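**Student:** Kindly return the folded structure for what I paste below:
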Amino acid sequence: MAKVKAVAKEKSAKTKTAQAPTVSIRGGSLEERQQRIREIIKILRKEYPRVRTALNYRTPFELLVATILAAQCTDERVNKVTPALFQKYPTIESLARARQEELENDIRSTGFFRNKARNIIALSKKLVEDYQGKVPDSMEELIKLPGVARKTANIVLSSAFRKAQGIAVDTHVRRLSERLGLSCQNDPDKIERDLMAIVPRADWLDFNYLLVDHGRKVCQARKPLCPQCVIQHLCPSFEKFSKLYAGRK
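**Tutor:** Below you'll find the predicted structure:
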């Protein structure tokens, strides 16, 4: 009897393992999506030859702070705030000593200023105490800092250190990944997992910026400009949005 149960349990385990996909399958098989993403990247690199973060910075720490400020805020707004901010607080140590209420006022226009100020002061203190006043250059260490998740860490790693340890998933990457059939997930970490399975590692550094530029200029949230899209022939959502354009005429 025990042997029968053991065999049944083993069969059940094998069935569950076989049925559990490692990546989401919308948009074709893994191999099909890998081939399509290579074509998409090739075309977007020609369309946007000079991709980079839109945030202005001079040091890894300035980029780290700017990226935190950019949460639920535009890069343009952050770039208006950071020059005066970094003039007032020129070092990690000076931000570690900042008064929270005063820092809140300095960054108020970026929104969610209380949480942002608290995290910036806390991570500055941790950098001084645990990292000799330097920003670490690994995912493992960056996500230990207060207020730093994988998206922020990926942006710092790719732009400040040119290290490919993941793919930053922001609102643009999330939207385009769904429309292009690259991932059907909602959770940023799961979307990143799907993308890392199909995007060649050599393209991880710039992939976020390619999709961000295309998302801002063409594949916009409310009214995507599909007729102008250079990758419309590779997009499974093109037909759906084309019908919307036809309905407007």
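**Student:** C-alpha only now, for contacts and for neighbours.
**Tutor:** Fine.
**Student:** can you give me the strands for the chain?
**Tutor:** Assigned by DSSP state E, the chain shows no strands.
**Student:** Quick one: the helices in it, in order.
**Tutor:** 2-19, 30-47, 60-69, 75-88, 92-96, 100-106, 113-130, 139-142, 150-160, 171-179, 188-198, 204-217, 238-248 (DSSP state H).
**Student:** got a markdown table for those helices, with mean neighbour count too?
**Tutor:** Below are these laid out as a markdown table (neighbours: other Cα atoms under 10 Å):
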| stretch | mean neighbour count |
| --- | --- |
| helix 2-19 | 11 |
| helix 30-47 | 16 |
| helix 60-69 | 23 |
| helix 75-88 | 16 |
| helix 92-96 | 19 |
| helix 100-106 | 16 |
| helix 113-130 | 20 |
| helix 139-142 | 17 |
| helix 150-160 | 24 |
| helix 171-179 | 20 |
| helix 188-198 | 19 |
| helix 204-217 | 21 |
| helix 238-248 | 12 |
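**Student:** so residue 67 sits right up against residue 152, yeah?
**Tutor:** Yes - here residue 67 lies in contact with residue 152, judged by Cα atoms under 8 Å, at a distance of 6.1 Å.
**Student:** Disregarding flanking residues, what is the spatial nearest neighbour of residue 92?
**Tutor:** In this structure, residue 92 finds its nearest non-sequential neighbour in residue 124, 5.7 Å apart by Cα to Cα, 6 or more residues apart in numbering.
**Student:** Contact partners for the one you found?
**Tutor:** Listed by Cα atoms under 8 Å, 6 or more residues apart in numbering, the contact partners of residue 124 are 92-93, 95-96, 133.
**Student:** which residues touch the residue nearest to residue 64 when sequence neighbours are not counted?
**Tutor:** Nearest residue to residue 64 in three dimensions, chain neighbours excluded: residue 156, at 6.1 Å (Cα to Cα, 6+ apart). Residue 156 makes contacts with 60, 63-64, as judged by Cα under 8 Å, 6+ apart.
**Student:** and this one, so I can compare the two:
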Amino acid sequence: MEDLSLFSLGLLAVALLATGLVAGIIAGLLGVGGGIVIVPVLYYMFTALKIDPSVLMHVAVGTSLATILATGTSSARAHYNRGSVDMDLLKRWWWAIALGVIAGGTLAGNISGGALTLVFGIVALAVSANMMFRKDGSHLADKLPGSPIKETLGFLIGGISVMMGIGGGTLGVPTLTLFNYPIRKAVGTAAAIGLIIAVPGTLLSIFFGWGEEGRPPFSLGYVNLIGFFLIIPASTLAAPWGAKIAHAIDPSKLKLVFALFLGFTGLRMIYGVVF
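**Tutor:** This next block holds a predicted model:
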């Protein structure tokens, strides 16, 4: 992908712009974090553009993490100003999440693209099943467990999220609400967790991708700069469109459609790696 024609470079830019628009609309429709949308859309876009399969998923994950630096900062600030970020929990939890990010990011940088795709596919299936079958308001316990289980949960959230290229919402919100956490506080705290994941995660993606062959042009390690600069404004622009559409459609049906999309994506990724 190093010697692209102007046409191919333009096609890449259009594909990445479309990725941001799709991610923004779906995020606005369902209130989900952009990463869980951006990574699979980038995966399909890069596959269609014939990006080297050995780095395809690494670049999708790294670029997604970089976008969270911008979108996550805005989201976390907004939730903090509304008092919906549990700072006491973050003070006790941040280091376990950060250790998980370092461990997961290091592992992601040293495994094959196929293995990384398999991780995303399996977790996407789990998230899809949670969205489809878990009843609203159901929980496992009345409060978060004590040490060391609480720290282990933080470690896993950080490690798995960075390997998937997602922020704190996809795994953080279901985990917190599983322990009877108020949904608004769970969403706000998860937004802040997204920054704990994105900062070291992006740096690790740059480090481990430095000098790797087959990456799309204008990539800093595994972070594609064209994607970074196009996805952020496009997703920001499109999110209100999704929110507007959401008011005209039954949210439960939207949730089901997205869960089916995630499930299909997860199965397709797993199938592509295994078979």
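**Student:** Superpose the two chains and report the TM-score.
**Tutor:** The pair, once superposed, lands on a TM-score of 0.24 when counted by TM-score structural alignment, normalised by the length of the first structure; 99 aligned residues with a Cα RMSD of 6.0 Å.
**Student:** hang on, the earlier thing: starting from residue 8 of the first structure, give me the distance back to the residue nearest to residue 92 of the first structure.
**Tutor:** Here residue 124 of the first structure is placed at a distance of 55 Å from residue 8 of the first structure (Cα to Cα, to the nearest Å).
**Student:** do the same with residue 45 of the first structure
**Tutor:** Here the criterion is Cα to Cα. By it, residue 45 of the first structure lies 52 Å from residue 8 of the first structure.
**Student:** Would you indicate which residues of stretch 57-64 of the second structure are buried?
**Tutor:** Within stretch 57-64 of the second structure, the residues that count as buried by 16 or more other Cα atoms under 10 Å are 57-64.
**Student:** Among the residues you listed, which lie within helices?
**Tutor:** Among the buried residues of stretch 57-64 of the second structure, the ones falling in helices (DSSP H) are 57-64.
**Student:** Make JSON lines out of those residues and add distance to residue 193 of the second structure.
**Tutor:** Converted to JSON lines, these look like this (distance: Cα to Cα, whole Å):
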{"residue": "57", "distance to residue 193 of the second structure": "23"}
{"residue": "58", "distance to residue 193 of the second structure": "21"}
{"residue": "59", "distance to residue 193 of the second structure": "22"}
{"residue": "60", "distance to residue 193 of the second structure": "20"}
{"residue": "61", "distance to residue 193 of the second structure": "17"}
{"residue": "62", "distance to residue 193 of the second structure": "17"}
{"residue": "63", "distance to residue 193 of the second structure": "18"}
{"residue": "64", "distance to residue 193 of the second structure": "15"}
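**Student:** Kindly indicate which of these lies nearest residue 149 of the second structure.
**Tutor:** Checking those against residue 149 of the second structure with Cα to Cα, the nearest one is residue 61 at 27.6 Å.
**Student:** any chance you could map the helices in the stretch 151-275 of the second structure?
**Tutor:** Secondary structure of the stretch 151-275 of the second structure (DSSP state H, counting those that start in this stretch): helices at 169-178, 183-209, 225-246, 251-274.
**Student:** Please dump those helices into TSV; it should also carry mean neighbour count for every row.
**Tutor:** TSV is the format used below for the helices of the stretch 151-275 of the second structure (neighbours: other Cα under 10 Å):
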stretch	mean neighbour count
helix 169-178	22
helix 183-209	24
helix 225-246	20
helix 251-274	17
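**Student:** and residue 153 of the second structure, which of those helices is closest to it?
**Tutor:** Among the helices of the stretch 151-275 of the second structure, helix 169-178 comes nearest to residue 153 of the second structure, with 8.2 Å by Cα to Cα.
**Student:** same for the closest one, what does it pack against?
**Tutor:** Applying 3 or more Cα pairs under 8 Å, 6 or more residues apart in numbering; DSSP states H and E, we find helix 169-178 of the second structure packed against helix 149-164, helix 183-209.
**Student:** how does it look with 7 Å?
**Tutor:** Here helix 169-178 of the second structure touches helix 183-209, going by 3 or more Cα pairs under 7 Å, 6 or more residues apart in numbering; DSSP states H and E.
**Student:** From residue 32 of the first structure, how far out is residue 102 of the first structure?
**Tutor:** Distance from residue 102 of the first structure to residue 32 of the first structure, counting by Cα to Cα: 53 Å.
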